[in-house]
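Enquirer: would you be able to build a 3D model of this:
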Amino acid sequence: MLLTAQPLDPIAFELGPITVFWYGILIGLGALLGYLLVNREMKKRGLPEDMLADLLIFALPAAIIGARIYYVIFRWEQFADNPMRAFAIWEGGLAIHGALIASVITGLIFAKVKKVSFWKLADIAAPGILLGQAVGRWGNFMNQEVYGGEVSRSFLEGMMLPDFIIEQMFINGSYHHPTFLYESVWNLLGVALLLYLRRWNLRRGEMFLTYVIYYSVARLFIEGIRTDYLLIFGTLRTAQVLSIILIIGSIILIIYRRKTGLADKRYLDD
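Expert: Presented below is the predicted three-dimensional model:
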């Protein structure tokens, strides 16, 4: 059985010289589903119908570039001999934290230019961002990346996983934790949580900061299982360090905004 486990083909189809990878399709599908979810809510909140499309024109390219730059910086040894491979994003290697940093910077500039509250936009977008991440992780699955340490086949079967997932987790001669799946499921649960929290009419900005805390908690623990992690200072796992910073920073920001009156407005206002 071990000798016959075959990975899924990462190529979806080919059109002449053009090769379309499942990685790109699933990342795009995640972005589309996130867009549909966010756009529906933006209309409810009274924002212009074309505002989200205008934002995505800048935010999506920025997110992809930021995600790749972040990955390449912390994995430069893979690209030092052939720097042009840094542009081969279809091979995988997009770091979510890099995408989020670039997206937040883009959102801040966009909100300032459009004279709209950044926190209002961020709160509305939070569930859609998490949905996009949940779907996008299946692109990592197709590329056989974002996996954890070795486990037995019986361990995976005990999780009631379908055979196609179990066999895809057979990498380099052994089975591995499907950490992509752990994160995807956690993110989907997070989407449901954020949609539920809308009814609580949280203070402005706290929906987005709850998303940051929620995702960072999962990443802090899941990163400890993964084998394809990025390192900072040669010893610390970058995602874990950043997750701790984001959790503490978000909590401080929530307290600060409440005490200074910056969070007096609520999600359902306007």
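Enquirer: from now on I want contacts and neighbour counts done on CA atoms only, so please keep to that.
Expert: Will do.
Enquirer: tell me how many other residues crowd the residue nearest to residue 71 when sequence neighbours are not counted.
Expert: Leaving aside its chain neighbours, residue 71 sits nearest to residue 95 (5.4 Å; criterion: Cα to Cα, 6 or more residues apart in numbering). By other Cα atoms under 10 Å, 21 other residues sit near residue 95.
Enquirer: I'd say residue 95 and residue 73 touch.
Expert: No - counting by Cα atoms under 8 Å, residue 73 is not a contact partner of residue 95; they are 10.5 Å apart.
Enquirer: quick one: the strands in this structure?
Expert: Secondary structure of the chain (DSSP state E): strands located at 11-15, 18-21, 150-151, 170-171, 174-176, 231-232, 236-237.
Enquirer: what does the last one rub up against?
Expert: With Cα atoms under 8 Å, 6 or more residues apart in numbering as the contact definition, strand 236-237 has outside contacts at 223, 229, 230, 231.
Enquirer: tell me the buried residues within those.
Expert: For these, a neighbour count by 16 or more other Cα atoms under 10 Å gives the buried set as 223, 229, 230.
Enquirer: so how many other residues sit close to residue 53?
Expert: Per other Cα under 10 Å, the neighbour tally for residue 53 reads 13.
Enquirer: for the comparison step, fold the sequence that follows:
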Amino acid sequence: MLPVLNVGPLAVQVPGLILLVGIWIGLNRIEAFARRQGMEVERISTLIFYALLAGILGARLGYIAQNVAAFRQQPFDAFSLSPQMLDLPSGLAAMVLTGLIYGQRKGLDLWRTLDALTPGLAVVMMAVALMNLASGDGFGLPAHLFWSIYLFGEWRHPTQIYDFALALLIWRVIDSKADDLTLPGGTRFLTFVALSAIARILVDAFRVENVVSGLGGVRITQVIALLILLASVQMIRMRRSTQV
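Expert: Next up, the predicted model:
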């Protein structure tokens, strides 16, 4: 766990730095994929810029809305660079809404655009896993295994490393057919969603958080991931059937 790296007088937030590097690499992967698919790289890049900007603003505003009393006392904290002061659902909602509006106005094909974004999303998933490892978030259940990590006073499942390994595998699967132009639009994106849902079901079995009472220890995220998996598999079938 390395939440802060002191470089001379500077205290660098390692999780935030990892996320920024992941986004930068992800953007490069998206542009490379879009170029190979013969898509308009400039429009894809502009869409990403607006979506990211809206996502960051939405995540911060969502966090402020949930902690109004604290920000009344310290209003300038709203401009903090801390990644912990972001509300993920609000950010995702703002990002998706902005992306849809821009894509519709510019006439971008929805499924092809989602496919182009998929390699970058896969890279960002790896970055999020490393970010959690640096911050200590998403930690696992106590376990005495030879690969366990010592965190918060106990030996635990290294769930962040599990996440990274599965995210790397998903990226390899997605990137392996980057030049294949015969796949129906949306197949790459939906495959990424399905594989990510499987990863969530597997890894969350070893997490401490989000236990659903009365369901034998099944996590809330596992239930949601299962529904997403079933929906994405059905949509893949529908996309393939429409091309036949």
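Enquirer: what's near enough to touch the residue nearest to residue 71 of structure 1?
Expert: Going by Cα under 8 Å, 6+ apart, residue 95 of structure 1 touches 67, 68, 70, 71.
Enquirer: on that earlier part again, distance to residue 85 of structure 1 added to the contacts of strand 236-237 of structure 1, as CSV?
Expert: Shown next, in CSV, are the contacts of strand 236-237 of structure 1 (distance: Cα to Cα, whole Å):
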residue, distance to residue 85 of structure 1
223, 25
229, 19
230, 18
231, 20
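Enquirer: now the two most distant members of the residues you listed.
Expert: Farthest-apart pair in these is 223 and 231; separation 11.1 Å (Cα to Cα).
Enquirer: and the closest residue to residue 64 of structure 1 other than its chain neighbours, how far from residue 132 of structure 1?
Expert: Nearest non-adjacent residue to residue 64 of structure 1, counting by Cα to Cα, 6+ apart: residue 99, 6.1 Å away. Counting by Cα to Cα, to the nearest Å, the gap from residue 99 of structure 1 to residue 132 of structure 1 is 12 Å.
Enquirer: tell me who's in contact with the spatially most central residue of structure 2.
Expert: Geometric centre of structure 2, nearest residue: residue 125, 4.5 Å, by Cα atoms, centre = their mean. The neighbours of residue 125 of structure 2, taking Cα under 8 Å, 6+ apart as the test, are 164, 167.
Enquirer: aligned to it, what sits in structure 1?
Expert: Residue 125 of structure 2 maps onto residue 133 of structure 1 when the alignment is built from TM-score structural alignment.
Enquirer: give me the distance between its match and residue 69 of structure 1.
Expert: In this view, residue 133 of structure 1 and residue 69 of structure 1 are 18 Å apart by Cα to Cα.
Enquirer: same check, this time on residue 86 of structure 1
Expert: From residue 86 of structure 1 to residue 69 of structure 1 the distance is 8 Å (Cα to Cα).
Enquirer: repeat that for residue 108 of structure 1.
Expert: Taking Cα to Cα as the measure, residue 108 of structure 1 falls 20 Å from residue 69 of structure 1.
Enquirer: equivalent analysis for residue 226 of structure 1, please.
Expert: From residue 226 of structure 1 over to residue 69 of structure 1 the distance is 21 Å, taken as Cα to Cα.
Enquirer: for residue 123 of structure 1, same thing?
Expert: Going from residue 123 of structure 1 to residue 69 of structure 1 by Cα to Cα gives 26 Å.
Enquirer: could you do residue 35 of structure 1 as well?
Expert: Taking Cα to Cα, one finds residue 35 of structure 1 at 24 Å from residue 69 of structure 1.
Enquirer: what of residue 255 of structure 1?
Expert: Residue 255 of structure 1 sits 32 Å away from residue 69 of structure 1, taking Cα to Cα as the criterion.
Enquirer: kindly report the same for residue 182 of structure 1.
Expert: Residue 182 of structure 1 is 25 Å from residue 69 of structure 1, by Cα to Cα.
Enquirer: just want to know which of those two has more residues nearby.
Expert: residue 69 (20 against 16).
Enquirer: that one contacts residue 98, doesn't it?
Expert: Yes - taking contacts as Cα under 8 Å, residue 69 of structure 1 lies within contact range of residue 98: 7.2 Å.
Enquirer: mind listing what the alignment partner in structure 1 of residue 193 of structure 2 touches?
Expert: By TM-score structural alignment, residue 193 of structure 2 lines up with residue 212 in structure 1. By Cα under 8 Å, 6+ apart, the residues touching residue 212 of structure 1 are 246, 247, 250.
Enquirer: got a list of what the second one touches?
Expert: Spelled out, it's residue 247 of structure 1. 212, 213, 216, 217.
Enquirer: swap the cut-off to 6 Å and go again
Expert: residue 213 (Cα atoms under 6 Å, 6 or more residues apart in numbering).
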